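Enquirer: Just the structure for this:
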Amino acid sequence: MLQRIITFFERYSFGVCTYLGERFNISISKIRLFFIYSSFLAVGFPLIFYFFAGIVLDIRNYVKRIHTRVTDF
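Expert: Purely as a prediction, here's the structure:
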């Protein structure tokens, strides 16, 4: 049951922790723990950052896909 929940969130999350981990060469689990702990300490501000970063990354990936489609022709 726990594995199904973890798989669901990894598949449908924005990929912010993965992006930050690859970008700064930090373990993804450490970044996730940072967001969880800092959310408790900062009363949810990191969650707002996480959702904003997720939206920015989605828009960025969308623009890249359109750009590659246009340049393929």
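Enquirer: make it CA atoms for all contacts and neighbour counts henceforth
Expert: Will do.
Enquirer: And the most centrally placed residue in the chain, how far from residue 68?
Expert: Central residue of the chain (C-alpha atoms, centre = their mean): residue 16, 1.7 Å from the mean position. For residue 16, the distance to residue 68 equals 22 Å [C-alpha to C-alpha, to the nearest Å].
Enquirer: Let's compare: structure for the following, please.
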Amino acid sequence: MHRLTDFIESQSFGLCSALGQRWGFSTRSIRLSFVYASFFTFGSPIVLYFAGVFWMNIRRAWRQQRSTVWDL
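Expert: Sure, this is the predicted structure:
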């Protein structure tokens, strides 16, 4: 089961795993808390999820563009 979730996470946006690595929580607990929060608040965390994915992709693109410290 973990291989399936890891495959889905790697092929999707990867926000839960990035947050888990940064904060030291398991990816599964972050994913479950997000799903439960979505049910209790009628889907409003989905907007936060997409905003986080957007920000993560912007940061990744910005890091790939800058090859040295002197490139601005």
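Enquirer: And the longest helix belonging to the second structure, what does it pack against?
Expert: In the second structure, assigned by DSSP state H, the helix with the most residues is helix 45-65. Here helix 45-65 of the second structure is seen to pack against helix 15-23, helix 27-40 when contacts are counted using 3 or more C-alpha pairs under 8 Å, 6 or more residues apart in numbering; DSSP states H and E.
Enquirer: For residue 59 of the second structure, which of the ones you listed is the nearest?
Expert: helix 15-23 (12.5 Å; C-alpha to C-alpha).
Enquirer: That closest one: how far from the chain's middle?
Expert: With C-alpha atoms, centre = their mean, to the nearest Å as the basis, helix 15-23 of the second structure stands 6 Å off its chain's centre.
Enquirer: No more questions from me, cheers.
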